[in-house]
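*Asks:* I need the structure of the sequence given here:
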Amino acid sequence: MEPITYEPIGEIRSPFEDPSEVPVDPDEPSGAAGRVELEPEYEPGLDGLDGFSHVTILAHLHRSPADALRAHPPFAEGLEVGVFATASPNRPNPIAQTVVRLEAIEGSTLHVDGLDLLDGTPVLDLKPFAPKPSLLEELETGWIGEHLDQEY
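*Replies:* The predicted model follows:
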């Protein structure tokens, strides 16, 4: 296969400077406010996004070592699973997918809440968060649902 190259469309501005500061609780949003600052030429692409309450951010985890195929989820003590069964930032292609609350749009800047990305994280794409209702009815959360009540 040939390599794939993407150019960032913007970057994250968040209160998290170090990976150890980023919240990992899958059951609770981080509560961290911040911004998605897009390059000005992408502003027309935001038209219509203001009608959505949440936005999916696809980002490049620029500080991830990207070298593991197994992971130890922090909220599931003693459990080891394949990295593709987790949201671990340490994966073969360090791509993040996260959903945040959209508070406001000013020009090419999105003001968001619930960030779990480092300050300076390159943004690859944005999409409105609009899950298909039929999928929600069939949703199963695997090992995550079994460990949500654990303290960590």
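*Asks:* From now on I want contacts and neighbour counts done on CA atoms only, so please keep to that.
*Replies:* OK.
*Asks:* And for the spatially closest residue to residue 94 that is not a sequence neighbour, the neighbour number?
*Replies:* Leaving out its chain neighbours, the residue that sits closest to residue 94 by CA to CA, 6 or more residues apart in numbering is residue 61, at 5.1 Å. Here the neighbour count serves as a burial measure; for residue 61 (other CA atoms under 10 Å) it reads 22.
*Asks:* before we go on, could you also do this sequence so I can check it against the first one:
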Amino acid sequence: MNAVEYHPIGIIHTPFKTPEGTPIQPPGGMDDCAVVEVFPEHVEGLRDIEGFSHIILLYHCHLSGPVRLTVKPFLDDALHGLFATRAPARPNAIGLSVVRLLRVEGGSLFIREVDIVDGAPLLDIKPYVPKFDSRASERTGWIEKQAHRTEQARDDGRFSGK
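*Replies:* Reported below is the predicted structural model:
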């Protein structure tokens, strides 16, 4: 198979300078704000984006660690296959976050509910559309057994990276 190559369309500026202390998922960064800077040659593509309350950001996890095919996620003490987790260190370190869009000013998107490390290269933006993107989940794998730990992690602020 031929190599696949992507080029950033922007950069994400957040208050999180290192992976340590960065929220684990967007709900952990409910109060955290950031700015997505879209490069000038792509700004025209932002037309009509302000009509959406949430957007999906695809980005390169530029500071992720070495790839391991089994990992111990923060909600569990057991090893799980990488693809059954949301660990950022992946063969293709692509991050996906659904964030709240606050406003658009030129090529800058002001967002909230952020779980992204500062300086992440932006690969793509898509509108979040609940009718297309939201699904009733029937199974959540190993996480089902950790429901009590999920609630405890929220209460302790561990989703927020603090």
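*Asks:* which SS class is the one residue sitting closest to the centre of the second structure?
*Replies:* Geometric centre of the second structure, nearest residue: residue 97, 2.9 Å, by CA atoms, centre = their mean. Going by DSSP: H, G, I helix; E, B strand; the rest coil, the secondary structure assigned to residue 97 of the second structure is strand.
*Asks:* what does residue 150 of the second structure give?
*Replies:* The three-state label given to residue 150 of the second structure by three-state DSSP is helix.
*Asks:* how much space between it and residue 156 of the second structure?
*Replies:* 10 Å (CA to CA, to the nearest Å).
*Asks:* can you check residue 130 of the second structure too?
*Replies:* Note on residue 130 of the second structure: its distance to residue 156 of the second structure, by CA to CA, is 29 Å.
*Asks:* Check residue 25 of the second structure too.
*Replies:* The gap separating residue 25 of the second structure from residue 156 of the second structure is 14 Å, by CA to CA.
*Asks:* Compare these two (neighbour count), which wins?
*Replies:* Using other CA under 10 Å, the more surrounded residue of residue 25 of the second structure and residue 156 is residue 25, with 19 against 12.
*Asks:* pretty sure that one is touching residue 99, no?
*Replies:* No. In this structure, residue 25 of the second structure is not within contact of residue 99 by CA atoms under 8 Å, at 10.1 Å.
*Asks:* any shared contact partners between these two?
*Replies:* Shared between the contact lists of residue 25 of the second structure and residue 99 (criterion: CA atoms under 8 Å, 6 or more residues apart in numbering) are residues residue 114.
*Asks:* any chance you could map the helices in the first structure?
*Replies:* Using DSSP state H, the helices of the first structure run over 133-138, 142-147.
*Asks:* Give me the mean deviation of the first one from the second structure.
*Replies:* To tie it back to what came earlier, the one meant is helix 133-138 of the first structure. Its matched residues in the second structure lie on average 5.1 Å from helix 133-138 of the first structure after superposition (mean CA distance after the TM-score superposition for the first structure).
*Asks:* The last one too?
*Replies:* Superposing on the second structure places helix 142-147 of the first structure at an average distance of 2.6 Å from its equivalents, by mean CA distance after the TM-score superposition for the first structure.
*Asks:* In that helix, which residues are buried?
*Replies:* Burial within helix 142-147 of the first structure, assessed by neighbour count using 16 or more other CA atoms under 10 Å, is assigned to residue 144.
*Asks:* The residue nearest to the centre of the second structure against residue 115, yeah?
*Replies:* Yes. With contacts defined as CA under 8 Å, residue 97 of the second structure counts as touching residue 115 at a distance of 7.3 Å.
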